[in-house]
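Colleague: Build me a structure from this.
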Amino acid sequence: MPADLPRRSTDVVVAGGGPVGLYLAVLLLQAGVSVQVLEQRPSRSSHSRAIGVHPPALESLAQAGIGDAMIREGVRITHGEARSAGRTVARLDFAAASDRYPFVLTLPQVRTEHLLEERLRALDPGALVRGSKVESFDDLGSSVRVYGTSEGQPFMTEAVLLVAADGARSGIRSALGTRWSARDLPDTYVMGDYPDGTGDGALAVLYLEPEGIVESFPLPGGLRRWVAHSGALPPEVTAAGLAQLVHRRTGHRLDVAGNSMLSAFGVRIGRAHHLVSGRTVLVGDAAHQISPIGGQGMNLGWLDAAAVAPLIAASLHGKPMGRALQDFERRRRRGAVVASAQARANMVLGRPLPQRAMALRNAGLERMFQVPALGGAVARRFTMQ
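Modeller: Coordinates of the predicted model:
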């Protein structure tokens, strides 16, 4: 068999080599489980949409041996502010969110994936096979056979378990016939990364303006990400166009020449009604798709992986499972419901409002955040506690 084809047998096949699939594979290898990660992309994407890492995910990533490296490279956001019409409406202190990680970390997804891949290859150089697409699979009761193509050549891999970490358009979930409830929300956004000339340092800022929210987050390398609610998806996103929108709503002038990333996106939410089917498990966006506003989606997938990895390892080491997988499914579906509700609340906060309604809403926020206990509760919810 050519060296670049997947192995013919392994304990677990993970379909999808994004941040969730890579992280799960690391946890399993550390537990003595053999893993084959099949990723159809021939190389890592250079496009970083996800940047936020919340305290519960940092706890889990520390178990994978990359938490310290991420913290060294990322920006620690210890505080957030909501501003409107040039003044501060509310201020969040993330110190109450976690004793060990009293901050939200920002690190571009492409760098996070790089660190995870390095850790995976250190544990098993052959665990990740890029350019490999899963096309079908057979659940044989005692094992599962996975079929596909790798660099144009057919392959078959037999495993004890198949884990689908292949994203919101999961082909494995579709092949299983798992019920998937999904719908599009009316919100659309444009975003981009520019040199940071705000003077806000490591502060995250939400600008609550009548035309819609503008979010501002610090990034490594002296950059800042800007995310703006838009009335519709533009036919083309330009650095100058987003800069004009940001200036109109916030007063900040962005360095258009230094722009390094642009994107526009709508919001689609979805949830699988079952995460476990025979010898197949769904994790990450294959199991639940939530709004990216609030930065919880990637973190939610990591928490899925952290929850299921010890169950898989225990099962393969001969320990009886009982209702462990059913409990996993129940807990993770509940976690997705909570995260999705928080993300939707974040979106509601950022929708356009008439000037008078905006003033009333801002006054309510000011009063609420004058109560320390309420501010701490919001900080904990925002950081997925």
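Colleague: CA atoms for contacts and neighbours, from now on please.
Modeller: Noted.
Colleague: any idea how far residue 67 lies from residue 330?
Modeller: 28 Å (C-alpha to C-alpha, to the nearest Å).
Colleague: to compare against the first, here's another:
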Amino acid sequence: MTAQPHDQNAATEQRERLGTAVVVGGSLSGLMTGLALSRAGIDVTMLERVGSFPRSGASIGGVSESLLERITGRPRSRKDSTAQRRPPSDVQTWTAIHARLRAAVNDDPHIRLRYSATVQRVGQDAESAWVTTSDGRRFRGDVVIGADGHRSVVRRTVAPDHQDAQFAGYVIWLGLADESVIASRHRWPRDVDILGSGDDYLLGYPLAARDGSIAPGSRQIGWAWYDARRNDLLREKGCVTGDVVQHSLAAADIPESTLRELAAEATDLWPPLWRDVILDCIERRAVIGTPIAEYVPDRLVQGRLALVGDAAHVPTPMTGSGFNASLHDAEAVAEAVAAGLHGSSVVRALHGYERERLESARSMVRSGQQFSRSFAGQTV
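Modeller: Modelled structure (predicted):
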């Protein structure tokens, strides 16, 4: 039977694809890597261990609308003209960025995103690489890319003698509030505020509304408070074990006594605008504590396995470099994989990716460590 033109086109498109990749991790670096690989002609299977991501108080600077349009290959879907403009600080919530990237991945026919897929083992041979999940499934590709964060499973195979990111010695308290909290008492901030008071640092930043609008009345405001005094609490709650960060401190797990202490300190330390925003978040229990980890890589590649994002390098957020470094990783590894599949050796091409990215990643993390050591002192 003669194939229909649509089927012929689909078959031709399939033949033009270069190969396959398995990306472990569906957070920001994983999504960016999947998009970059697909754009380079690679079919991608992406595995994410959680079923859905909770809303996060974290925000990321330097992420402009034009940058997101370049990464996703499409403009924002806008309900009104006010969503076309961004705050001058170019700070966006982690949740908003993740939603944009995930939507682009979901619309890409060459990416299969599988949730609730917990990777336990990673392997490779001369012809392919694969991962095995906790339910016994095996996913195979020409390469496996670890984008699974600072506690990366893929890193255990790539760098078995240097597996763990190290606790930097402090926590960042994070919160988001609505503009209504400050509308009648304070002027809306124009840009990021960076404040220091004794042993504490605070970053405060204006944000767009959840739909991207910056129309007055619907916007958000966020803050990140650097605190090196509560490491015992982090260990008591299992957030840090030894020198290794395990997880964040959820709002429900923050003791009432700690919230009262933070409220009193906020009143003493910070200007009225940020004091009121922080107190609102504390009152609503809309605060999370993120212990900061750091990881200086020795290698990014092992055969057909490669690392990107926080699996590859973990800087303190104070560097402001994590997102852009992850984007550079994603684009560089996709270019390398495509070149290797076009040529004779994916393994050789991935080592080229390592040569391109390793030293800049090491320098980025080390520059942040200078801040961490001066800030945390001997409190680790």
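Colleague: okay, residue 67 and residue 330 of structure 1: which has more neighbours?
Modeller: Higher neighbour count among residue 67 of structure 1 and residue 330: residue 67, with 17 against 13, using other C-alpha atoms under 10 Å.
Colleague: just checking, that one touches residue 61?
Modeller: Yes. Counting by C-alpha atoms under 8 Å, residue 67 of structure 1 touches residue 61, with 5.0 Å between them.
Colleague: Tell me where the stretch 151-300 of structure 2 has helices.
Modeller: For the stretch 151-300 of structure 2, the helices defined by DSSP state H, counting those that start in this stretch occupy 154-158, 231-236, 256-269, 272-283.
Colleague: Surely residue 104 of structure 2 is in contact with residue 71?
Modeller: No. Counting by C-alpha under 8 Å, residue 104 of structure 2 stays clear of residue 71, with 9.1 Å between them.
Colleague: shared neighbours of those two, anything?
Modeller: residue 35 (C-alpha atoms under 8 Å, 6 or more residues apart in numbering).
Colleague: chain center to the helix ranked longest in structure 2: distance?
Modeller: Ranked by residue count and defined by DSSP state H, the top helix of structure 2 is helix 346-376. Computed by C-alpha atoms, centre = their mean, to the nearest Å, the chain-centroid distance of helix 346-376 of structure 2 equals 16 Å.
Colleague: elements contacting that helix?
Modeller: Secondary-structure packing of helix 346-376 of structure 2 (3 or more C-alpha pairs under 8 Å, 6 or more residues apart in numbering; DSSP states H and E): strand 166-178, strand 301-302, helix 322-342.
Colleague: Which strands or helices does the helix or strand that the second one is followed by pack on?
Modeller: Just to be clear, that refers to strand 301-302 of structure 2. Where DSSP states H and E defines the elements, the next helix or strand beyond strand 301-302 of structure 2 is strand 305-307. Where contact means 3+ C-alpha pairs under 8 Å, 6+ apart, strand 305-307 of structure 2 is packed against strand 143-146, helix 154-158.
Colleague: Take the ones you listed and lay them out in JSON lines including mean neighbour count and distance to residue 220 of structure 2.
Modeller: JSON lines is the format used below for these (neighbours: other C-alpha atoms under 10 Å; distance: least, C-alpha to C-alpha, whole Å):
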{"stretch": "strand 143-146", "mean neighbour count": "28", "distance to residue 220 of structure 2": "33"}
{"stretch": "helix 154-158", "mean neighbour count": "24", "distance to residue 220 of structure 2": "36"}
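Colleague: Reformat these as a markdown table; add distance to residue 58 of structure 2.
Modeller: Supplementary listing: those in a markdown table, determined by distance: least, C-alpha to C-alpha, whole Å:
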| stretch | distance to residue 58 of structure 2 |
| --- | --- |
| strand 143-146 | 22 |
| helix 154-158 | 24 |
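Colleague: Looking at the ones you listed, which is nearest to residue 125 of structure 2?
Modeller: Of all those, it is strand 143-146 that lies closest to residue 125 of structure 2, at 10.4 Å by C-alpha to C-alpha.
Colleague: What is the end-to-end distance of stretch 26-43 of structure 1?
Modeller: In terms of C-alpha to C-alpha, the two terminal residues of stretch 26-43 of structure 1 are separated by 19 Å.
Colleague: who's in contact with that stretch?
Modeller: With contacts defined as C-alpha under 8 Å, 6+ apart, stretch 26-43 of structure 1 is touched by 6-7, 10-18, 21-22, 25, 63-64, 116, 119-120, 123-124, 126-134, 306, 309-310, 312-313, 316.
Colleague: same thing but 6 Å
Modeller: Under the criterion C-alpha atoms under 6 Å, 6 or more residues apart in numbering, residues 10-17, 120, 127-133 lie in contact with stretch 26-43 of structure 1.
Colleague: Can you name the two of the residues you listed that sit furthest apart?
Modeller: Largest separation among the contacts of stretch 26-43 of structure 1 by C-alpha to C-alpha: 11 and 131, giving 20.7 Å.
Colleague: measure the residue lying closest to residue 65 of structure 2 once chain neighbours are set aside to residue 62 of structure 2 for me?
Modeller: In space, and not counting its chain neighbours, residue 65 of structure 2 is closest to residue 86: 7.1 Å by C-alpha to C-alpha, 6 or more residues apart in numbering. Distance, residue 86 of structure 2 to residue 62 of structure 2, by C-alpha to C-alpha: 11 Å.
Colleague: So between those two, which is more surrounded?
Modeller: The neighbour comparison of residue 86 of structure 2 against residue 62 (other C-alpha under 10 Å) goes to residue 86, with 18 against 15.
Colleague: pretty sure the more buried one belongs to a strand, no?
Modeller: No. Using DSSP: H, G, I helix; E, B strand; the rest coil, the assignment for residue 86 of structure 2 is coil, not a strand.
Colleague: What's residue 271 of structure 2 aligned with over in structure 1?
Modeller: Aligned counterpart of residue 271 of structure 2 in structure 1: residue 251 (TM-score structural alignment).
Colleague: With residue 241 of structure 2 instead?
Modeller: In structure 1, no residue is equivalent to residue 241 of structure 2 according to TM-score structural alignment.
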